[in-house]
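In: mind folding the following:
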Amino acid sequence: MFEGLMILIVCGGDDPGGAQLRRFGAEAGLLIAADRGARYCLAAGLAPDVVVGDMDSLAPVELDELAGRGARLVRHRPDKDQTDSQLAVDLALEQSPASICLLGAAGDRLDHSLANIHLLLRAARRGVAARLITGAGDELFLVGGEFELTSCAGRTVSILPFAGRASGVTLEGFRYPLNEAVMEPWEPYGVSNVIESARAVIRVRAGWLLIMLLRPDLA
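Out: Have a look, this model is predicted:
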């Protein structure tokens, strides 16, 4: 969906599983693990290039294995202001990538999941496209401006304003189109739309939209 150098970040939420890790790992130019995410990488047979965080979720034997496989360990104090995922995103942004993909960024801890979704905006404000893939295969990303979805006909998508009002919202190629609409955070009418065209366009003149593209088998 996004062209150019992609950096994969594996966070410490739900284990994304070996198949998902290997699939996106094969597309990545750099693999960064946020603390426990390194364990998921090792279990999938992948060696992260960098492991960042306070390392409180990794055993000494795991840290030794990571170092032995060439991973750079960037250790931070436990009493820090940033989450391990934010540290990983900031490290990725220093590399000036075209895009960032986050796996293992959602899970039972709703507070961490919401915090990780907000990291999409941290990247977007730096001009870097970022997406979050859940363990179920749903894809979340932000649109500020215009974005085109191709080869997604029949898929369910929810579109919500993010971090405030979104105005001038136009949806073309959807079951429920919009034309220069205003979307407020407290009116989530953009849930459960359906893409009906081989080429669907999302446009917003002011603000941000959170796009949640559900996996293909969900209608």
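In: from here on, contacts and neighbour counts on C-alpha atoms
Out: Fine.
In: in the chain, which residue is most central in space?
Out: For the chain, the residue nearest the mean C-alpha position is Leu132 (1.9 Å; Cα atoms, centre = their mean).
In: sec struct for that one, please.
Out: Three-state assignment for Leu132 (DSSP: H, G, I helix; E, B strand; the rest coil): strand.
In: in this structure it contacts Leu114, no?
Out: No - the pair Leu132 / Leu114 is not scored as a contact, 11.2 Å apart, by Cα atoms under 8 Å.
In: what residues are up against the residue nearest to the centre of the chain?
Out: For Leu132, the contact set (Cα atoms under 8 Å, 6 or more residues apart in numbering) comprises 101-103, 105, 117, 120, 139-141.
In: another sequence for comparison is provided below:
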Amino acid sequence: MTTKRVIIFTGGSLEETDIKEIQPGDTVIGADYGAWFLVQHGITPDLSAGDFDSVTEDQLRKIQQNSKQFVSCDPINKNLSDTELALEYAIKMKPQEIIIYGAIGTRMDHTLANIQIMSKVLRREISCSIRNQHNRISLIDSVYIVQCNDFPYVSLIPLSNEVTGITLEGFMYPLHDAVLSIGESLGISNRLLHETGTITIKEGLLLVIESRDE
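Out: Predicted structure coming up:
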């Protein structure tokens, strides 16, 4: 099975406006509470997956009734988080892009884990981002084009111990063949000068976070 774009809704902070990002032709996956969020808003998930320990029995029954495919796993004897489980299914669909909503929330452990598992997608050369109303988080290992949008700030944070050969074109604060190491804040709060900006790196894993305050 192949699809152009997969959108995952998982159990962190979700907004009604996130639903508006679904486009015709998208494959939609609900992970645990994210599946209930979709059903609650009249969206039929192509797949609902998880241990569903965050929903009531009545909500679970409605998820089962309103999902095209349903996969449940034991909440104790499992090795993957609900988000990672949904991501594994999304990867098997071989899409061009995976977008995750609800991956950021009050649980920092889940948020950090969700950011790190994007490396699984990157290894398969699939575009992946985590999004909410204030952030768009991408993980890169080569070239990334930033488009002028509603997120005025662009921050670069190394996910590997060191990221080398960082070159920025079209930004207020340019870099040329620079190095960022974990624990440094040099890459925080840059801005575009033009409609697009190019980020190029030679080695390492780099988080690109486009953000806004309001």
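In: returning to that earlier point: quick check: the aligned residue for the residue nearest to the centre of the first structure in the second structure?
Out: By TM-score structural alignment, Leu132 of the first structure lines up with Ile130 in the second structure.
In: surely Pro188 of the first structure touches Ser158?
Out: No - applying Cα under 8 Å as the test, Pro188 of the first structure and Ser158 come out as separate, 9.2 Å apart.
In: neighbour count for the two, which is higher?
Out: For Pro188 of the first structure and Ser158, the more surrounded residue by other Cα atoms under 10 Å is Ser158, and the numbers stand at 18 against 12.
In: the counterpart of the more buried one in the second structure sits in which helix or strand?
Out: Aligned by TM-score structural alignment, Ser158 of the first structure pairs with Ser155 of the second structure. Element membership of Ser155 of the second structure [criterion: DSSP states H and E] is strand 153-158.
In: show me what that strand is in contact with.
Out: Applying Cα under 8 Å, 6+ apart, the set of residues contacting strand 153-158 of the second structure is 180-182, 185, 187-192, 204-212.
In: narrow these to those in strands?
Out: Per DSSP state E, strands hold the following members of the contacts of strand 153-158 of the second structure: 180-181, 206-211.
In: make CSV from these and add distance to Met93 of the second structure and neighbour count to it.
Out: Below are those laid out as CSV (distance: Cα to Cα, whole Å; neighbours: other Cα atoms under 10 Å):
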residue, distance to Met93 of the second structure, neighbour count
Leu180, 34, 22
Ser181, 34, 16
Leu206, 25, 26
Leu207, 24, 19
Val208, 25, 22
Ile209, 26, 23
Glu210, 27, 24
Ser211, 29, 21
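In: now do the strands in the second structure.
Out: Using DSSP E, strands in the second structure cover 5-9, 27-31, 47-50, 70-72, 97-101, 127-131, 135-140, 143-147, 153-158, 162-169, 175-181, 196-200, 206-211.
In: who wins for proximity to Asp18 of the second structure among those?
Out: strand 97-101 (7.2 Å; Cα to Cα).
In: what's the mean deviation for the strand holding Ser155 of the second structure versus the first structure?
Out: Once fitted to the first structure, strand 153-158 of the second structure is off its aligned match by 0.9 Å on average (mean Cα distance after the TM-score superposition for the first structure).
In: now the angle from that strand to strand 162-169?
Out: With axes from the mean of the first three to the mean of the last three Cα atoms, to 10 degrees as the basis, strand 153-158 of the second structure and strand 162-169 are set at 150 degrees to each other.
In: go through strand 153-158 of the second structure and flag the buried ones.
Out: For strand 153-158 of the second structure, burial by neighbour count (16 or more other Cα atoms under 10 Å) applies to 153-158.
In: surely Phe162 of the first structure meets Pro185?
Out: Yes - look at Phe162 of the first structure against Pro185 with Cα under 8 Å: they come within range, at 6.9 Å.
In: without its sequence neighbours, what residue ends up closest to Asp53 of the second structure?
Out: Nearest non-adjacent residue to Asp53 of the second structure, counting by Cα to Cα, 6 or more residues apart in numbering: Pro75, 6.8 Å away.
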